[in-house]
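K.L.:
With the input below, show me the fold.
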Amino acid sequence: MTPSGILESALYVDDLDAAEAFYAEVMGLRQIAKVDGRHVFFACGEGVLLIFDAEQTIHPPKPDAKLPVPPHGTTGPGHLCFRATEAEIADWTVRLEVHGVAIEADFEWPQGGRSIYFRDPAGNSLEIANPKIWGL
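P.N.:
Modelled structure (predicted):
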């Protein structure tokens, strides 16, 4: 038995407002949930991108919590890769430039597929890549 896919991925930030603006305005993701000062969640394809204030996810839930989600998370920059076609990656390079987001790397992988790398306001490493980079 194996999982059928990844439902959610999480990134951790130190400025939730800046992250919320970046993922909504620059990345064009649709916000689906928010708790001020703690997290903001976005729909992304068939999955969900969870953006947490790193300081808030280290605290255990209150004993009477309705949703007793255990503490989880990390501090420091993480990495996330978004899926795109070659044509979409070309469009993303233009969109990122329009929004003043620097592209750190742009290259073709030896096995096929292209990746572009850039950072969100918290310093998380983001990538947009063609699934060919993994033979998918």
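K.L.:
When you work out contacts or count neighbours from here on, use the C-alpha atoms and nothing else.
P.N.:
Will do.
K.L.:
For Phe52, give me its contacts.
P.N.:
Residues near Phe52 by C-alpha atoms under 8 Å, 6 or more residues apart in numbering: 10-13, 16, 38-40.
K.L.:
Another sequence for comparison is provided below:
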Amino acid sequence: MTTTTGPLTDSPAFSGFSVDDLDAARSFYEEVLGLRTSVEPEMRGVAHLHLAGGRDVLVYAKGAAHAPASYTVLNFPVPDVDAAVAELTGRGVRFLQYDQPPTDPTGVMRAGGPLIAWFTDPAGNVLSVIEAR
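P.N.:
Next up, the predicted model:
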């Protein structure tokens, strides 16, 4: 593999996604998922999700123009997917059901690969818990 450098080689890149209601999203991420969030007063309509490992994800309000992502925007590695699904279900999270790949009644995909279960935030963006041992 060739190693090259460019203007973005050392950039501390971050990802982001939109929501239709930033207050509802922050409430979900803080109160249901237990994440820390923050806003910068000079950046109206923008919040940061503070994730483990010092990583941040930008969440921004797009209002009525928001369309949920058609892919998983955040994957949360957990040591035990079944335990995470049970706790999140107890907090009101509803896990998605799929025919392909097939999910069990709790929403966990067990058909090869790591165990994974998908759910959505209030804006309809898809998130997952994925087993990482």
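K.L.:
Overlay the chains and give the TM-score.
P.N.:
Taking TM-score structural alignment, normalised by the length of the second structure as the basis, the two superposed chains have a TM-score of 0.69; 112 aligned residues with a C-alpha RMSD of 2.8 Å.
K.L.:
Identify each buried residue in stretch 123-136 of the first structure, please.
P.N.:
Buried residues in stretch 123-136 of the first structure, counting neighbours by 16 or more other C-alpha atoms under 10 Å, are found at 124-132.
K.L.:
in the first structure, which spans are strands?
P.N.:
Here the first structure has its strands, by DSSP state E, at 8-13, 30-35, 39-44, 47-53, 79-83, 103-108, 114-119, 125-129.
K.L.:
Go ahead and flag the most central residue of the second structure.
P.N.:
For the second structure, Leu74 is the residue whose C-alpha lies nearest the centre (C-alpha atoms, centre = their mean; 3.0 Å).
K.L.:
Map that residue onto the first structure.
P.N.:
Using TM-score structural alignment, the partner of Leu74 of the second structure in the first structure is Cys81.
K.L.:
wait, that match sits on Asn124?
P.N.:
No. Counting by C-alpha atoms under 8 Å, Cys81 of the first structure does not reach Asn124; the two are 10.7 Å apart.
K.L.:
what separates Arg110 of the second structure from Ala83 of the second structure, distance-wise?
P.N.:
15 Å (C-alpha to C-alpha, to the nearest Å).
K.L.:
And the buried residues of stretch 123-136 of the first structure, which is closest to Ala21 of the first structure?
P.N.:
Asn124 (14.7 Å; C-alpha to C-alpha).
K.L.:
for the helix with the most length in the second structure, which positions count as buried?
P.N.:
As assigned by DSSP state H, the longest helix anywhere in the second structure is helix 81-90. For helix 81-90 of the second structure, burial by neighbour count (16+ other C-alpha under 10 Å) applies to 81-82, 84-85, 88.
K.L.:
okay, those in TSV with distance to Ser27 of the second structure next?
P.N.:
Below are the buried residues of helix 81-90 of the second structure laid out as TSV (distance: C-alpha to C-alpha, whole Å):
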residue	distance to Ser27 of the second structure
Val81	23
Asp82	24
Ala84	19
Val85	19
Leu88	15
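K.L.:
Nearest to Leu96 of the second structure among the residues you listed?
P.N.:
Of all these, Leu96 of the second structure sits closest to Val85, with 11.2 Å by C-alpha to C-alpha.
K.L.:
Now check that closest one against the first structure: what is it aligned to?
P.N.:
Looks like Val85 of the second structure aligns to Thr93 there (TM-score structural alignment).
K.L.:
contacting residues around stretch 35-54 of the second structure?
P.N.:
Here stretch 35-54 of the second structure makes contact (C-alpha under 8 Å, 6+ apart) with 22, 26, 29-30, 56-61.
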